[in-house]
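# Any chance you could fold what I've pasted below:
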Amino acid sequence: MSLIPTFHATRLRVALAAALGLLLSPLAQADFSIPGIELVHTVPVATELDTPDLRQPGPVWIELFDGAKSRIDIGQFYAADHPGSVMDKVIESLEAAGKRGVKIRFLLEEKGLKLSDQATLERLRKIPNLTFRVLPYARVGGGIIHAKYLVVDGRQAFVGSQNFDWRSLEHIHETGLRISDETIVGQVQAIFDQDWNAQAALTQNKPVPLPKPGKEPGRGGNYLVASPQRYNPAGVGDSQQELPRLLAEAQHEVRVQLLDYAPLSYGPDKTRPYYPVIDNAIRAAAARGVSIKLMVSDWNTGAPEVAYLKSLAVLPNVQVKIVTLPQDPQGFIPYARVIHSKTMEIDGQVAWVGTSNWLGGYLDNSRNLEVVMHDQAMAERIGALHEQLWDGPYAWPLDVARDYPQPHPGTP
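Next up is the predicted model:
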């Protein structure tokens, strides 16, 4: 039996269930979960998008912080708050946790200091029982801490595309996971501890400790992969190997949503070295008849990246769409109003939710986390989330004949 009718039937059931939930209880917020994992989604305000069966990250983070008993560990690229925002309430919850004696460790990427709001950093540093560290990850793996994650009491974790940024909780299309699966949470905790200890070693001018070797990680069920491989704790797979392997196993359809995509990396003196790892896997899947539906943001239409998108779009079995979200009615918000989710769904059977953009410099030398789920319900829900944007008013097919303007997300 073909998988395609199953896709559409399941997505119709998801839409009907969501609509019914709204009719029955307009004030209630449901959640979509599989054992050990809840799907969490940011719906940008002032859009026609709607996912009432998914909780938003702000309330989820507040719930995690409010429930913390002894420890909160946070690893982030940068931090930015805005008065009166949802993030403002999140930080209030974090402050309350520190005041009641919860030990908080906050690890930030050094290059994220310039992107951060300085008042937010000062507010974080003043939280009782919070230890704030900055890690120059370039001195570890060669890239940056691009992962966005947190661990509470070693029992629950959150991994997703949401930065510790007020815009990510209200004005950007984001996808993440609240995780209670014991194995995955333990692995996320081990990654935080590895990087926390790396910062201490660098501060003391000592070599960064390498993780102890362990058994080859399994590829069944739900599991964590991360980068860079050399600094992955025992049992955590390599995302740079796993992504092409999953694409190689696809049989019918692959749906991908990203901020940006290009087979290019970042080299010295603003060079862009070729990085074919993911691109080769996508082209190989399309060549054997797999339908590829790639959706990226309008930040991805600059040169030279757009040329590579066009070279994909002309291939048989490949469709590429560009998503442009409307500006907020209250006025322009820099570096917002964009799709930032990093998700993949394969054949209605496999889902991928992570923190990496699909370029060089993310899966090879930067700290990123991705969760792979061999679960039909989760895969179909991720697929439906993709389909909502794909078929909605904000996504348009990439025009290979068009000369796209260079994007400037920081200016109106």
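
# C-alpha from now on. contacts and neighbour counts both.
Fine.

# hey, where'd the strands end up in the stretch 201-350 of the chain?
Ranges of strands within the stretch 201-350 of the chain are 222-227, 237-238, 253-258, 291-297, 318-323, 338-339, 343-346, 350-354, based on DSSP state E, counting those that start in this stretch.

# what about stretch 53-60, distance to the chain center?
Taking CA atoms, centre = their mean, to the nearest Å, the mean C-alpha location of stretch 53-60 is offset from the chain mean by 15 Å.

# tell me how far the ends of it are from each other?
Distance across stretch 53-60, first residue to last, is 14 Å (CA to CA, to the nearest Å).

# In the stretch 251-400 of the chain, mark out all the helices, start to finish.
Under the criterion DSSP state H, counting those that start in this stretch, helices of the stretch 251-400 of the chain are mapped to 277-287, 305-313, 376-390.

# Can you give me the buried ones in the longest one?
Taking 16 or more other CA atoms under 10 Å as the neighbour-count basis, helix 376-390 is seen to contain the buried residues 376-386, 388-390.

# Which among the helices of the stretch 251-400 of the chain is found nearest to Ser168?
helix 376-390 (17.2 Å; CA to CA).

# who touches the closest one?
Here helix 376-390 makes contact (CA atoms under 8 Å, 6 or more residues apart in numbering) with 7, 10-11, 14, 33-34, 49, 255-257, 295, 321, 323, 343-346, 348-351, 373, 395.

# which of these are buried?
Among those, those classed as buried by neighbour count (16+ other CA under 10 Å) are 7, 10-11, 14, 33, 49, 255-257, 295, 321, 323, 343-346, 348-351, 373, 395.

# sorry, back to before: just send the helices of the stretch 251-400 of the chain back as a markdown table, with distance to Phe132 too.
A markdown table is the format used below for the helices of the stretch 251-400 of the chain (distance: least, CA to CA, whole Å):
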| stretch | distance to Phe132 |
| --- | --- |
| helix 277-287 | 35 |
| helix 305-313 | 36 |
| helix 376-390 | 35 |
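
# do you know which of those lies nearest Val185?
That would be helix 376-390 among the helices of the stretch 251-400 of the chain, by CA to CA, at 18.3 Å.

# about what we covered before: quick one, which of the helices of the stretch 251-400 of the chain is nearest to Thr175?
helix 376-390 (9.3 Å).

# to compare against the first, here's another:
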Amino acid sequence: MRKLIATITILLGCAGSAHAEFGIPGYELVHTVPLETALATPDLREPLQVWSEMFDGAKQQIVLGQFYVASQPGAAFEQVIARLAAAGARGVKIRFLMEEKGKFASDMPTIERLRQIPNLEFRYLDYSKLTGNGIIHAKYMVVDGSSAYVGSQNFDWRSFAHIHETGLRITDAVVVGQLQHIFEHDWHAQELIAQGKEVPRLNQGVVSANDQQATFLVASPNAFNPPGVGDSETELPKLLAAARSEVRIQLLDYAPLSYGPNHTRPYYAVIDNAIRAALARGVKVKLMVSNWNTEKPAIAYLKSLALLPGMEIRIVTLPQASTGFIPFARVIHSKTMEIDGQVAWIGTSNWSGGYLDLSRNLEIVLRNEKMAKRIGDLHQQTWNSAYAQPIDVMKDYPKPVKGKE
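Next up is the predicted model:
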């Protein structure tokens, strides 16, 4: 086993050496380019290398909050699980908190393998027990309380090979500490719920972000954010309200709708109102979404938005892999925004109801021209690619194929 781990270490080191690191103090931008596409980001390291490096460097503790887990034999992601297992085997304490509803998307054998890792404690948390109708949708980890990772990448082999993903490796001590506190809160919440106790709210009123800082964390839901962490549902419209010339947004999907009982989709206008207000001021907005966003009723709202002056929407369809159809893959999943070449937003939320208000999600705001430009260029590359096509308001889009042919 030691020889195998050593071999993997050498191979990953060689594979990753072709990618330089891009970042600013405290933050490294990390990206997954879907295989067999013309997209390329040679200046950005891949999460396969970064996650493995973080697990290899762990000395005392690793904590992970994830929506679901999935792997398969032969996948490159297996190397990441091997690195996590190696950390546990050398005595690193590992706590893994997963959304209970994430079982439907998970590969159960992978969960069982995680449970078998020495020194790893695995728990499910039904986040709806805290908010009534939410999930752990954040995808993050903290290592030794000194480094962290936040991004769109799920703990999923597809996220490391067949999905467009963006994240940040973080060494900013303030933000890393806040992420650790968020994990500790949710870990303790699971204990309270298991005992049949209520999880007390941490905030009765909305907590504004400390947005005078150059870089800062916002999170949701506001009621369960620890001290010093601002409300993402408040901060996103605030940032859009400050936009002066252009906003670039990339998402899996977008709709001014939430998720209600009996498969209903209640109206949720918080983000949509902010975008429309920016357009009314003359700000240009370029919104790029995946072809999954063409399902009804979401597509109707996209078409409505596309009619407004200054609004451009492009739908991205990635080609199937040469190996054939891969369920829940071959899609853009990054959740990023760039404003006026000055502000970058990199997070875990989809931009619809239920994410920024009821679910555990994390977003990093960086008032940094260098990072904003790189996020803007990342958006521009896909925007200008053959995979992105302007929305056709007259077209009757077919229902997208997500999970099966």
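
# Once they're superposed, what TM-score comes out?
Overlay of the two chains. TM-score (TM-score structural alignment, normalised by the length of structure 2): 0.94; 388 aligned residues with a CA RMSD of 1.4 Å.

# Need the counterpart of Arg71 of structure 1 in structure 2.
By TM-score structural alignment, Arg71 of structure 1 lines up with Gln61 in structure 2.

# Same question for Glu380 of structure 1.
Counting by TM-score structural alignment, the partner of Glu380 of structure 1 is Lys373.

# now do Val236 of structure 1
That one, Val236 of structure 1, aligns with Val229 by TM-score structural alignment.

# give me the number of residues near its match?
Number of residues near Val229 of structure 2 (other CA atoms under 10 Å) recorded here: 24.

# just Gln204 of structure 1 next, same as before
Neighbour count for Gln204 of structure 1, taken as other CA under 10 Å: 9.

# what does Glu174 of structure 1 give?
27.

# That one pairs with which position in structure 2?
Under the alignment (TM-score structural alignment), Glu174 of structure 1 pairs with Glu165 in structure 2.

# ok, so what distance separates that match from Asn154 of structure 2?
On the measure of CA to CA, Glu165 of structure 2 and Asn154 of structure 2 end up 9 Å apart.

# next one: Glu121 of structure 2
Distance of Glu121 of structure 2 to Asn154 of structure 2, given as CA to CA: 19 Å.

# Show me which of these two is the more surrounded one.
The residue with more neighbours, out of Glu121 of structure 2 and Asn154, is Asn154; 22 against 15, by other CA under 10 Å.

# Run a quick neighbour tally on the residue lying closest to that one once chain neighbours are set aside.
In space, Asn154 of structure 2 comes closest to Lys139 once its chain neighbours are excluded; the distance is 5.9 Å by CA to CA, 6 or more residues apart in numbering. Applying other CA under 10 Å, we find 25 residues neighbouring Lys139 of structure 2.

# and if you look at Ser304 of structure 2?
By other CA under 10 Å, 10 other residues sit near Ser304 of structure 2.

# Please tell me how far the corresponding residue of structure 1 for it sits from Leu130 of structure 1.
Matched by TM-score structural alignment, Ser304 of structure 2 corresponds to Ser311 in structure 1. Ser311 of structure 1 sits 49 Å away from Leu130 of structure 1, going by CA to CA.

# Tell me which residues touch Pro118 of structure 2, please.
Ala85, Gly88, Ala89, Gly91.

# and the first one, how many neighbours does it have?
Ala85 of structure 2 has 22 neighbours, counted by other CA under 10 Å.

# Which helix or strand contains it?
helix 78-89 (DSSP states H and E).

# excluding its backbone neighbours, what's nearest the spatially most central residue of structure 2?
Nearest to the mean C-alpha position of structure 2, by CA atoms, centre = their mean, lies Ser152 at 2.2 Å. Nearest residue to Ser152 of structure 2 in three dimensions, chain neighbours excluded: Thr348, at 5.0 Å (CA to CA, 6+ apart).

# Map that neighbour onto structure 1.
Checking TM-score structural alignment: Thr348 of structure 2 goes with Thr355.

# and the gap between its match and Asn205 of structure 1?
29 Å.

# Between those two, point out the one with more neighbours.
For Thr355 of structure 1 versus Asn205, the count of surrounding residues by other CA under 10 Å is larger for Thr355: 29 against 9.

# so who does that one touch?
His146, Ala147, Lys148, Val159, Gly160, Ser161, Ser341, Lys342, Asn368, Leu369, Glu370 are the contacts of Thr355 of structure 1 under CA under 8 Å, 6+ apart.

# Go again with 6 Å.
Applying CA atoms under 6 Å, 6 or more residues apart in numbering, we find Thr355 of structure 1 in contact with Ala147, Gly160, Ser161, Asn368, Leu369.

# May I ask which of the residues you listed has the most neighbours?
Most surrounded of these: other CA under 10 Å gives Ser161, at 32 neighbours.

# what's the matching residue for it over in structure 2?
Ser161 of structure 1 maps onto Ser152 in structure 2, with residues paired by TM-score structural alignment.

# Let me see the contact set for its match.
Glu165, Thr166, Ser334, Thr348.

# Pull the residues that contact the strand or helix carrying Ile74 of structure 1.
In this structure, Ile74 of structure 1 sits in strand 71-76 according to DSSP H and E. Around strand 71-76 of structure 1, the neighbours that count as contacts under CA under 6 Å, 6+ apart are 102-108, 148-153.
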